[in-house]
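S.K.: My questions are about this predicted structure, shown below with the sequence.
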Amino acid sequence: MEENMIRVTVSYPPHEAFQFDHGYYQNTHARLIRDRLGPHGLVKLEIDQALPGGSENPPASIAAAHMFFDDLGSFQAAMAAEGKALSADRTNYTDIIPVVVISQVIQ
């Protein structure tokens, strides 16, 4: 990976009585991310589904998308062009408000 590569993590912290369709998220929404953001510089997409950790407490996040871009400007341009379409699709798979973290990839 290049020095300036960034990772954008969109995670979904559960709340009481949350709804989340992992099948839709992993297949349909992931394809939408690739189709919409690929032409705008998306380098790689990883999708996570949390596993139970053995405690009674739910995981801090039940699912996440990790999107890799060469730099922050590429991500910002991609979201300016396609962010509304991606956000509008959220109601098809969850009622959770996602948390977004943007970080520089070090290694």
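M.R.: Good, I have the coordinates. Residues are numbered from 1 along each chain as shown.
S.K.: C-alpha from now on. contacts and neighbour counts both.
M.R.: OK.
S.K.: The closest residue to residue 97 other than its chain neighbours and residue 39, how far apart?
M.R.: Spatial nearest neighbour of residue 97, excluding adjacent residues (CA to CA, 6 or more residues apart in numbering): residue 12 at 6.8 Å. According to CA to CA, to the nearest Å, residue 12 and residue 39 sit 25 Å apart.
S.K.: try it against this one:
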Amino acid sequence: MKMKIITLAISVALLAACQQSSQPAQSPQSPIKKGMVKVSILYPNGEGKHFDMDYYVKTHMPLVATLLGDSLKALSIDKGIGSGRPGPMPYLAIGHLYFERLSAYEGALAPYTDTIRKDILKYTNIAPVIQISEVLE
């Protein structure tokens, strides 16, 4: 568990240093495998919306990683920087959490839902959109 927290902390620190990331590429060493469940938390852009990326990267996501424990296999953070067409980016940020199966996510999250929701208010006024997907590649 200690090694996993250190690994996640290093990953979050690297993401913070880059201030932008893309979805992690799968490799032989990647913890992300076909058939896993990916929970994406999307924060839509819009007038009057704010998002504290520094808090999200350095405080919120490490908190989430600690609370979800060993059921969380990997995480990544995307910072919106543009769109595929003229105009503003559609999302300010997207967080991705990876689990072996849906029941692992649900079981790990259940005791901490209120804690996580209360912390969201510390970095944004955006109601996140949640997408749960199966990793195919």
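M.R.: Cool, the structure landed. None of these values were measured; they are calculated from a predicted model.
S.K.: Can you pull the TM-score for these?
M.R.: The TM-score (TM-score structural alignment, normalised by the length of structure 1) is 0.90; 106 aligned residues with a CA RMSD of 1.6 Å.
S.K.: which stretches of structure 2 form helices?
M.R.: 2-18, 53-55, 61-68, 102-109, 113-120 (DSSP state H).
S.K.: ok so, going back, neighbours around the alignment partner in structure 2 of the residue nearest to residue 97 of structure 1, how many?
M.R.: Mapped onto structure 2 by TM-score structural alignment, residue 12 of structure 1 lines up with residue 43. For residue 43 of structure 2, the count of nearby residues is 24 (other CA atoms under 10 Å).
S.K.: Quick check: the gap between residue 95 of structure 1 and residue 35 of structure 1.
M.R.: Taking CA to CA, one finds residue 95 of structure 1 at 23 Å from residue 35 of structure 1.
S.K.: Next: residue 18 of structure 1.
M.R.: 27 Å.
S.K.: Isn't residue 70 of structure 1 up against residue 2?
M.R.: Yes - the criterion here is CA atoms under 8 Å, and residue 70 of structure 1 meets it with residue 2 at 7.1 Å.
S.K.: Find the nearest non-adjacent residue to residue 106 of structure 1, please.
M.R.: Here the residue nearest residue 106 of structure 1, using CA to CA, 6+ apart, is residue 3, at 7.1 Å.
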